[in-house]
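Sequence and predicted model, in that order:
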Amino acid sequence: MDFAKPLPGYLVQRYQGWKATTYAENQGWYRRLATEGQRPRAMVISCCDSRVHVTSIFGADQGEFFIHRNIANLVPPYAPDGDHHGTSATVEYAVSVLKVSHLMVLGHSQCGGVQGCIDMCKGHAPELEAKESFVGRWMDILRPKYEQVADISDEAEQASALERQSVLASLTNLMSFPFVSEAVKDGSLSLHGLWTDIGAGGLEYYDPKAGRFVEV
């Protein structure tokens, strides 16, 4: 496997710095996590976007969040068809094995995946329409929600609205998983829809009573 290369030097230096400081000061905690296993109280499904730093937003420590990241923080509908389903497998493990109490879907501003969905819906992204486009086929999950924002003329407002719709689509799809819906109904699991503004550092949550996202 000669195509695999050593770590870049700057990453090696950062690791060594972490090992000498953060790890050295908390060795007992790390060893406890290793020997006793993980018991996260919450799962977070967020976008892969490097600007979204879930643990920083909530000040979370190691072992606190079970995190899954994908393009546009999407959850596909329940489909036990024998194919590979990374997101679905993660949800199953979090709910059925780890027994998390909270499952949060976190969307964000300036999401490239959501913009790609908009471009597809407007016929501006033939490369994403191609059958072999993994991104395009993934964004098909969100595509039906475009109808909710199609009449918004301002492009920035339209994208922001669809980013929030991506969160709602994922919440809806989560409830199609039998083990999720059962846990929600018996009160052992709660679902939460969140959206963060990267530039402003803002955070909103979906309020079912108001029927919209409101500031935290």
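On my side now, so go ahead. Numbering: from 1, shown residues only.

going forward, measure contacts between C-alpha atoms and count neighbours the same way
Will do.

end to end, how far does stretch 195-206 reach?
8 Å (C-alpha to C-alpha, to the nearest Å).

ranges for the strands of this structure?
In the chain, the strands defined using DSSP state E lie at 42-47, 65-70, 102-108, 190-197, 202-207, 212-215.

how about the longest one: buried residues?
It stands for strand 190-197. Residues of strand 190-197 classed as buried by neighbour count (16 or more other C-alpha atoms under 10 Å): 190, 191, 192, 193, 194, 195, 196.

For the first one, give its distance to residue 102.
In this structure, residue 190 lies at 5 Å from residue 102, with C-alpha to C-alpha as the measure.

so where's the longest helix in this protein?
When the chain is parsed with DSSP state H, its longest helix is helix 155-174.

What is that helix packed up against?
In terms of contacts (3 or more C-alpha pairs under 8 Å, 6 or more residues apart in numbering; DSSP states H and E), helix 155-174 is packed against strand 102-108, helix 112-121, strand 190-197.

Using CSV, please lay out the buried residues of strand 190-197 together with distance to residue 206.
Listed next are those as CSV, based on distance: C-alpha to C-alpha, whole Å:
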residue, distance to residue 206
190, 13
191, 10
192, 7
193, 5
194, 6
195, 8
196, 12
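
Among the residues you listed, which one sits closest to residue 36?
residue 190 (25.3 Å; C-alpha to C-alpha).

I'd say that closest one and residue 180 touch.
No: taking contacts as C-alpha atoms under 8 Å, residue 190 lies outside contact range of residue 180: 9.3 Å.

So what's the residue count around residue 126?
Neighbour count of residue 126, defined by other C-alpha atoms under 10 Å: 11.

Next, the contact list for the spatially closest residue to it that is not a sequence neighbour, please.
Once flanking residues are discounted, residue 126 sits nearest to residue 120: 7.1 Å by C-alpha to C-alpha, 6 or more residues apart in numbering. By C-alpha atoms under 8 Å, 6 or more residues apart in numbering, the contact list for residue 120 reads 126, 128, 129.

What is the nearest of those residues to residue 67?
The closest of the contacts of residue 120, once distances to residue 67 are taken by C-alpha to C-alpha, is residue 128, at 26.9 Å.

Presented hereafter is structure B, for comparison with structure A:
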Amino acid sequence: MDLLAIPPLQRTLVQAVVACFEPRVEVLAAVVVGSLAKGKADRVSDVDVLFMVEPGFHRDGQPCIDRFLAGREVFHCWQGAHGNQGYYWRYIFYDFTSIEIHLIDVNAEFPLARPYLPLFDKTSCIHALEVDGPAPSHWDFPAYMAEGDGLVWELFDCLKWAERGQRGLVRHHLRKLLAEMDKDPNIVDRD
């Protein structure tokens, strides 16, 4: 699969984010994963991009993110860490496109399952991350991620699944989500 097989709106996001990160010498490689890499993307599929970076550069990636965001209207952003060896940013834009940008230290134990679409690999490091077995499934996604900080993203995923007619997946995830929310002592029901 090549970049031209990616739907136009998502291809534009991929090209823009790569243009912001690839010139940096600390950024060693990039791959697209998820539905885009599987060739199953549709209008509401998110872009999942993993950048393998020199150790510690994940903490210095914000200027690249800011360049990528210039001129884009952000509806929602959720960011967090992959332990001490990576950061991620998840953006939903007002045009209903969305992107996950992951900066992962090249020496991190971060499993990369096939299929994935290599975007560039300056040091031939992608293959070292590859693991056997299937890629993560939406059915296995955790619910109420980051103690609720991921709630908007999760509900957006449910909207996308509903639009595709995947009602069983929506029901499955909402049940998990509600079960986790019921455990949150910070949620107060009001009459």
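Sure, I can see it. Remember, predicted model here, so these are calculated numbers, not experimental data.

TM between them?
The TM-score (TM-score structural alignment, normalised by the length of the second structure) is 0.24; 86 aligned residues with a C-alpha RMSD of 6.3 Å.

the helices in the second structure, which residues?
Applying DSSP H to the second structure gives helices spanning 8-21, 35-38, 62-69, 126-129, 151-163, 167-182.

Among these, show me which one is buried the most.
Ranked by mean neighbour count under mean count of other C-alpha atoms under 10 Å, the helices of the second structure are led by helix 35-38, which reaches a mean of 20.

contacting residues around the nearest residue to residue 48 of the second structure once chain neighbours are set aside?
Leaving aside its sequence neighbours, residue 48 of the second structure sits nearest to residue 100 (C-alpha to C-alpha, 6+ apart; 4.8 Å). Residues in contact with residue 100 of the second structure (C-alpha under 8 Å, 6+ apart) are 46, 47, 48, 49, 88, 89, 90, 91.

Can you tell me which of those residues are buried?
In terms of neighbour count (16+ other C-alpha under 10 Å), the buried residues within the contacts of residue 100 of the second structure are 46, 47, 48, 49, 88, 89, 90, 91.

Show me the two of those residues that sit farthest apart.
Checking those with C-alpha to C-alpha, the most distant pair is 46 and 88, at 14.1 Å.

that older thread, mind checking which of the contacts of residue 100 of the second structure are in strands?
47, 48, 49, 88, 89, 90, 91.

Closest to residue 76 of the second structure out of those?
Closest to residue 76 of the second structure, out of all of those and judged by C-alpha to C-alpha, is residue 91, at 5.7 Å.

how many other residues sit next to residue 155 of the first structure?
Residue 155 of the first structure: 11 neighbours (other C-alpha under 10 Å).

coming back round to it: now the helices of the second structure in a markdown table, please, with extra columns for distance to residue 79 of the second structure.
A markdown table is the format used below for the helices of the second structure (distance: least, C-alpha to C-alpha, whole Å):
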| stretch | distance to residue 79 of the second structure |
| --- | --- |
| helix 8-21 | 16 |
| helix 35-38 | 21 |
| helix 62-69 | 11 |
| helix 126-129 | 23 |
| helix 151-163 | 11 |
| helix 167-182 | 19 |
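
circling back to that earlier point, out of the strands of the first structure, which gets nearest to residue 14 of the first structure?
Evaluated over the strands of the first structure, closeness to residue 14 of the first structure peaks at strand 65-70, with 22.3 Å, by C-alpha to C-alpha.

now the angle from the closest one to strand 42-47?
Inter-element angle recorded for strand 65-70 of the first structure and strand 42-47: 20 degrees (by axes from the mean of the first three to the mean of the last three C-alpha atoms, to 10 degrees).

Give the other helices and strands that strand 65-70 of the first structure contacts.
Using 3+ C-alpha pairs under 8 Å, 6+ apart: strand 65-70 of the first structure touches strand 42-47, helix 86-92.

Let me know which of the ones you listed is tucked in deepest.
Of those, the one with the most neighbours on average (mean count of other C-alpha under 10 Å) is strand 42-47, at a mean of 24.

Relative to residue 10 of the first structure, how far out is residue 17 of the first structure?
11 Å.

Would you mind confirming that residue 213 of the first structure makes contact with residue 196?
No: using C-alpha under 8 Å, residue 213 of the first structure makes no contact with residue 196, being 10.7 Å away.

any common contacting residues for those two?
residue 204.

what sits against residue 191 of the first structure?
102, 103, 104, 105, 171, 184.

Reformat those residues as JSON lines; add distance to residue 45 of the first structure.
Below are these laid out as JSON lines (distance: C-alpha to C-alpha, whole Å):
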{"residue": "102", "distance to residue 45 of the first structure": "11"}
{"residue": "103", "distance to residue 45 of the first structure": "8"}
{"residue": "104", "distance to residue 45 of the first structure": "6"}
{"residue": "105", "distance to residue 45 of the first structure": "5"}
{"residue": "171", "distance to residue 45 of the first structure": "10"}
{"residue": "184", "distance to residue 45 of the first structure": "17"}
